[in-house]
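**Q** from the sequence below, what's the structure:
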Amino acid sequence: MKKRRELAIKLDALGPRLLVERPWLGRLYARLMAPRPSLRVFPGWTFGREFFVEHRWMATRRGILWRYALRNELDIWVVLPWHGGTRLEARLGNDESFCVYVAGSFEPNEFAFLDRTLRRRMTFIDVGANDGLFTLFAAARVGRRGCVLAFEPSSRERAVLERNLALNRLRNVDVLPVALANEPGEATLQIAPALHGGHNTLGGFAHKGVAAIATEAVQLETLDAVTARLGIARVDVIKIDVEGAELKVLAGARETLRKWQPVLLIEANDEALRKQGASTADLLALLRSLDYAVFVFSETTGLEEPWAEGAPLSANIVAKAFPPSEA
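**A** Alright, predicted model coming up:
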């Protein structure tokens, strides 16, 4: 134990010094410390659990680097291994890299679910693609003859998404710089600080302490119109994480859902929905009207299980079209 503590002290001093004095060497050091992603389920997963709750030794070491980059406003980007044999460029000092780099996992049950669901030649739609965590994995899973549509209206996040696609030489992804809604038009996107880049919203911020640092005018389109315009031949899986605009996205995708009955993976944050005049109750009602059954991620197994009326929802839910006999 004594030697382990001594090693920790040395590493915790070495990493930050390299980031300042030899940035290229600091990035290499950070990369060597990076965890390997896993597609195993993680029952009871929460944000940063490996760091905050389990206090894993390597997570603590990586946390020292992450916090140093954040506190000193260092622009440190590290290329990390990601699911499906892809690589991800992440900036130390934001929420995403805290999960992926420090803790070593990001929504593991959702990714395990997609690993069980996605197949070659499928079409995956990523609504709210952000830096591309889901897009990269899906593009690798569906293969060259599959297709991924990635919707990301924020120019800041979209630039990172496109860098990550180039890094992986993925050519089966179309990036669309628009926000999906229930009708076409224009809107103002509230841009969150870089620390909370995944919280950009067309409504109000659902998380305390997050405030806009800028705004960006964005175009609104419906998914039905986009799939028709692009001549999409099939839609198999849609992931929607748009900080409270999920209901509007679904409302603009009725024909897409009716025609192809894709599996849905949707964020279900009641506070975020209420910031845009909706609620999880409204979301559930719309899914039911579209003949979709709702599943939640089990706290005990990490697997999807049928949602019972009145029971709590998981942070993200799965929705599957009822078989014709049950609709």
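**Q** contacts, neighbours, all on C-alpha from now
**A** Fine.
**Q** which residues in this protein form helices?
**A** Read by DSSP state H, the chain holds these helices, from start to end of the chain: 2-21, 23-32, 49-52, 57-71, 95-97, 108-117, 133-142, 155-168, 223-230, 246-251, 254-260, 270-274, 280-289.
**Q** one more to line up against the first:
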Amino acid sequence: MQPVSPACWQIRTNMTSTQSTPPVIDFPIVETEPFIFRLAMNLVRKKIRGGFRLLTLARQAGLLNKLYRHHLSREVQLLIPLYRPDDALDGIGVEDYESQVVQAFAAFIKNLPGKVTFLDCGANIGIMSAKMCAACPNINRVVAYEPNADVYSLLQKNLANLPVPAQARQAAVGNMQGTGSLKSPPHDPSSHARFVEADPEGDIFVERLDSLDLTPGYSLALKIDVEGHEWEVLEGASKTIENADGFVISMEAHPRHFQRTQRDPSLMLKWLTQLAEVEFQVSEKPDLKVDPEKPFFEQFSQDMVYNIICRSGLAQ
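**A** Below you'll find the model as predicted:
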């Protein structure tokens, strides 16, 4: 079986106010996953041999050149690119995606006072933005950042389908206004593991969240998934966090990133306590208390990835 020729693809180009985006492949949108995709995903989920091979053959044959529309709620829908191995999920996979984090994050966001601005740093195709909007009716604005040009146009499509004003920004988030380059860690070449390093010759825009200059009177929900550069995001968002009426921040604590950057997550937790009274919860270990005065990976083992929820100013 041979791959479908690119000559068969319909190409469209979107433009933003700052730079052009890559061509978007206008594959057909389907309301139900193709049978061969559901079969392969079930094999993978049950750890039966042949599932990944079946997915590869289906993609080579062009059978997965489709966008699957998944409805998270009556108002929120999400387009999943079945043709991209890094992002292809069936309906079960979408619902299960980061379920522990989503549940904890959403519970605290719903208790924030007033209207909530959701900032999605490392948005990829916008799954977390969509899931949060479906779960939290008090979110009234979304700004999503994604530097990877390969998925940015699909992020735009998914944000356009949200029931609240939403803006996509093709940029990384950090503690400066400048440029950087995408890098891949040695342990993971996938697009999800890429991170941005400052580079004056780089082709990736880097922005500070404080440059949004949000109007006072907002609560803040901030998701940080930037592969080890959480510290830079927080530094560039100090005014945004400090000026919020209340905030909930979700960020990853990854042992591989700690080994690469030598920045213990507790340093960031302690920094947040200087801005406000903050409580912490690890979504995967909700019964264990986090002490920001002690190294995180002395309190938690280095054999798994954790997500830390930081919350302040929640309604009682």
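**Q** rewinding a little: would you turn the helices of structure 1 into JSON lines with distance to Glu305 of structure 1?
**A** What follows is those, written out as JSON lines (distance: least, CA to CA, whole Å):
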{"stretch": "helix 2-21", "distance to Glu305 of structure 1": "41"}
{"stretch": "helix 23-32", "distance to Glu305 of structure 1": "37"}
{"stretch": "helix 49-52", "distance to Glu305 of structure 1": "22"}
{"stretch": "helix 57-71", "distance to Glu305 of structure 1": "30"}
{"stretch": "helix 95-97", "distance to Glu305 of structure 1": "27"}
{"stretch": "helix 108-117", "distance to Glu305 of structure 1": "11"}
{"stretch": "helix 133-142", "distance to Glu305 of structure 1": "22"}
{"stretch": "helix 155-168", "distance to Glu305 of structure 1": "32"}
{"stretch": "helix 223-230", "distance to Glu305 of structure 1": "27"}
{"stretch": "helix 246-251", "distance to Glu305 of structure 1": "21"}
{"stretch": "helix 254-260", "distance to Glu305 of structure 1": "21"}
{"stretch": "helix 270-274", "distance to Glu305 of structure 1": "20"}
{"stretch": "helix 280-289", "distance to Glu305 of structure 1": "16"}
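**Q** I'd like to know which of the ones you listed is closest to Glu304 of structure 1.
**A** Ranking the helices of structure 1 by proximity to Glu304 of structure 1 (CA to CA) places helix 108-117 first, at 7.7 Å.
**Q** where in structure 2 does the closest one fall?
**A** Per the alignment by TM-score structural alignment, helix 108-117 of structure 1 matches residues 99-108 in structure 2.
**Q** ok now that stretch, how far from the chain's centre?
**A** Between the centre of stretch 99-108 of structure 2 and the centre of its host chain there is 14 Å, according to CA atoms, centre = their mean, to the nearest Å.
**Q** next: stretch 211-226 of structure 2.
**A** 15 Å.
**Q** what comes up buried for it?
**A** In terms of neighbour count (16 or more other CA atoms under 10 Å), stretch 211-226 of structure 2 has its buried residues at 218-226.
**Q** spit out the contact partners of Thr86 of structure 1.
**A** Contacts of Thr86 of structure 1 were listed using CA atoms under 8 Å, 6 or more residues apart in numbering, and they are 136-137, 140, 168.
**Q** again, only this time at 7 Å
**A** 136, 168 (CA atoms under 7 Å, 6 or more residues apart in numbering).
**Q** separation between it and Asn168 of structure 1?
**A** Counting by CA to CA, to the nearest Å, the separation of Thr86 of structure 1 from Asn168 of structure 1 is 6 Å.
**Q** how about Phe51 of structure 1?
**A** Distance from Phe51 of structure 1 to Asn168 of structure 1, by CA to CA: 29 Å.
**Q** the more surrounded of the two?
**A** Taking neighbours as other CA atoms under 10 Å, Phe51 of structure 1 and Asn168 compare with Phe51 leading, 21 against 16.
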